[in-house]
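Q: mind folding the following:
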Amino acid sequence: MTMSDRYRTAWDGFWAESSGEPGEPFWDADPTLSARRDLDHLDPYADRSLPIADLGCGNGTQTRFLATRFARAVGVDLSAAAVAHARRADPEGIATYEQLNLANPAEADDLHERLGDTNVYMRAVLHQSDPEDRPAVAASVAQLVGTHGRALVLEPTGEAKEVIAAVAARPGGPSPKLRRVKEHDLHPGEVAEGEVAALLRAAGLTVLDEGAAALTMSETHPDGTPVELPGRWFVAGRP
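A: Predicted coordinates:
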């Protein structure tokens, strides 16, 4: 079984046991607390008349919001079960969804042929990819962006593991949301400092801007405030 096959099996298992409802997964925050805020970083650089591709779209929570801000939105995910959830949650077809393996740039090339240059929104995907696959994922981002698109890439930093460990160590043990992640072997990885920028540059992109980010989760603290993971955001494209 290849790395991509292993990931597909793990993610299909996770999504097959999910209702697909927004907020059910640990990371599936309301778009007002995630995509809407994230776009503040992308807006100064992106042409909104171009489409936007939501990479690692899951059940499409963020994709449906992005479709209200761009000419067209397409959500892509490795998991067929996730894509099925996204389509069911969008009966009016606000966005479109399809299965795509980001570790295979040829699939990204095919999507680019159909969409043309596109903006990219990719939130917390690289850290869930094996290090060996990350250059190919970055190459897929570059392929989709083309000449005129812009990519917004957000990733948790190493400190995020400490936050997750603290959530897991609460009285009573990990929450149901966090247990489901671990049960399906979807353990968060770590993207080293400087790695995201290096991957984007190696793929032929220029990092146009970057900064610290707080990645909001759907999980909450006992006082009801959302769990936030320390992260960084990067806007990249071809100048």
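Q: contacts, neighbours, all on C-alpha from now
A: Noted.
Q: what are the ranges of the helices in this structure?
A: Applying DSSP state H to the chain gives helices spanning 3-16, 35-42, 61-66, 80-88, 105-115, 134-145, 160-168, 176-183, 195-202.
Q: nearest to A73, out of those?
A: Smallest distance to A73 across the helices of the chain (CA to CA): 6.3 Å, for helix 61-66.
Q: show me what that closest one is in contact with.
A: With contact meaning CA atoms under 8 Å, 6 or more residues apart in numbering, helix 61-66 is reached by 22, 28, 30-31, 34-36, 52, 54, 57, 73-75, 86, 90, 94-95.
Q: what about the longest strand in the chain?
A: Of all the segments assigned as strand in the chain under DSSP state E, the longest by residue count is strand 206-220.
Q: count of residues packed around the closest residue in space to A136 that isn't next to it in sequence?
A: Spatially, and ignoring its direct neighbours in sequence, A136 is nearest to A103 (4.9 Å; CA to CA, 6 or more residues apart in numbering). The number of residues packed around A103, counting by other CA atoms under 10 Å, is 22.
Q: what separation do you get for A103 and M3?
A: Using CA to CA, to the nearest Å, A103 is found at 9 Å from M3.
Q: can you check E210 too?
A: Distance from E210 to M3, counting by CA to CA: 30 Å.
Q: to compare against the first, here's another:
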Amino acid sequence: MNVSEGHREAWEGFWAAASGAPGEALWDADPSLASVPHSKLLLPYADASLPVVDLGCGNGTQTRALATLFPRAIGVDLSHAAIGHARRADTEGVAEFARLDLVDGEAVRALHERIGDTNVYMRAVIHQSEPGARPAVAAAVAELVGEKGRAFVTEPTPAAKDVIRRAAAGPGGPPPKLRRPLDPRLKPASATAEEVPELLRAAGLTVLADGDTALAQTEYLPDGTRIELPARWLVLAGAPRAA
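A: This is a model prediction of the structure:
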């Protein structure tokens, strides 16, 4: 299975039109507002000697931060253009980057065979995935963590749509960084509240901890406050492999 051509083209087009500069994309928050505090939630449950894979890494901002917390950090993304941005931005070579379609089970298994059980970081990927592809995305998380790894997954809740609508309804219309993600093919905040944990459990993952949070964005409301999307986070473990 692979993502649809339209979905792939939408993301390829998004990143091809971007410069890759930090903070240019709406969700490309500074790691101090994203992967760093998220890692503090993950690490009490994780083996920090294992690698970490950043699923949907985009231009690699979070991957490079994760490389300071784990011995090996690998960022993967559906878009060739995104991976190009990530490699160019990693001037010190602290991380690795590769193009990967998360719903391509064979490719995901090949990555797991190459690196072994790994920790996973996934921020706001399921809600951007096509509904039919979401079980495969959850299965990719389960495949990669195996028995020893742990996953941190955070996704916007449906309440994020209200925040996006309010931001887009300002007197000047949507702020610049919000206009491209409103492309209907990118499906912002389209997963239901229970869909994400249900998908992950169905993939064989066990929820070790969870809670509410807000995902900081790089755009601001007319009054100067940062856009933050209501979200839920989960720390997950995989199932033991059959003998």
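Q: quick revisit: which residues touch the residue nearest to A136 of structure 1?
A: Residues near A103 of structure 1 by CA under 8 Å, 6+ apart: 4, 133-134, 136-137, 140.
Q: likewise K161 of structure 1?
A: P188.
Q: could you redo the last one with a cut-off of 10 Å?
A: The contact partners of K161 of structure 1, taken as CA atoms under 10 Å, 6 or more residues apart in numbering, are 167, 187-190, 229-230.
Q: A203 of structure 1 now?
A: A203 of structure 1 neighbours (CA under 10 Å, 6+ apart): 135-143, 197.
Q: L208 of structure 2 too?
A: Applying CA under 10 Å, 6+ apart, we find L208 of structure 2 in contact with 42, 45, 150-151, 234-237.
Q: out of the residues you listed, which is most surrounded?
A: In the contacts of L208 of structure 2, the most neighbours by other CA under 10 Å go to R150, 32 neighbours.
Q: show me the contacts for the residue mapped onto that residue from structure 1.
A: Aligned counterpart of R150 of structure 2 in structure 1: R150 (TM-score structural alignment). Contacts here follow CA under 10 Å, 6+ apart; on that basis R150 of structure 1 touches 42-43, 45-47, 50, 52, 117-121, 141-142, 144, 205-208, 235-239.
Q: rerun that using 6 Å as the cut-off
A: For R150 of structure 1, the contact set (CA atoms under 6 Å, 6 or more residues apart in numbering) comprises 46, 119, 236-237.
Q: re earlier: and the contacts of L208 of structure 2 as CSV, adding distance to L69 of structure 2?
A: Listed next are the contacts of L208 of structure 2 as CSV, based on distance: CA to CA, whole Å:
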residue, distance to L69 of structure 2
L42, 11
Y45, 14
R150, 14
A151, 15
L234, 19
V235, 17
L236, 18
A237, 19
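Q: narrow the residues you listed to those in strands?
A: Going by DSSP E, the strands hold 150-151, 234-237 from these.
Q: between the residues you listed, which is closest to E12 of structure 2?
A: The nearest one, if we look at these relative to E12 of structure 2 and count by CA to CA, is A151, at 26.1 Å.
Q: what's the nearest residue to the closest one if we skip its chain neighbours?
A: Closest to A151 of structure 2 by CA to CA, 6+ apart is V120, at 4.4 Å.
Q: between E210 and M3 of structure 1, point out the one with more neighbours.
A: Neighbours were counted for E210 of structure 1 and for M3 using other CA under 10 Å; E210 has more, 16 against 13.
Q: isn't that one right next to W233, touching?
A: Yes: taking CA atoms under 6 Å as the definition, E210 of structure 1 is a contact partner of W233 at 5.4 Å.
Q: sorry, back to before: filter the contacts of K161 of structure 1 down to the ones in strands?
A: Residues of these located in strands (DSSP E): 229-230.
Q: most centrally placed residue in structure 1?
A: With distances taken as CA atoms, centre = their mean, the residue of structure 1 nearest its centroid is R123 (3.1 Å).
Q: residues contacting the aligned partner of that one in structure 2?
A: In structure 2, R123 of structure 1 lines up with R123, judged by TM-score structural alignment. R123 of structure 2 sits next to 153-154 when contact means CA under 6 Å, 6+ apart.
Q: go again using 7 Å as the cut-off
A: By CA atoms under 7 Å, 6 or more residues apart in numbering, R123 of structure 2 lies in contact with 153-155.
Q: near F65 of structure 1, how many other residues are there?
A: Residues near F65 of structure 1, counting by other CA under 10 Å, number 18.
Q: so how far is A35 of structure 1 from it?
A: With the distance defined as CA to CA, F65 of structure 1 ends up 7 Å from A35 of structure 1.
Q: swap in T68 of structure 1?
A: 11 Å.
Q: more neighbours: which of these two?
A: Applying other CA under 10 Å to T68 of structure 1 and A35 shows that A35 carries more neighbours, namely 20 against 12.
Q: now the more buried one. Nearest residue, chain neighbours left out?
A: Spatial nearest neighbour of A35 of structure 1, chain neighbours left out: Q62 (6.0 Å); criterion: CA to CA, 6+ apart.
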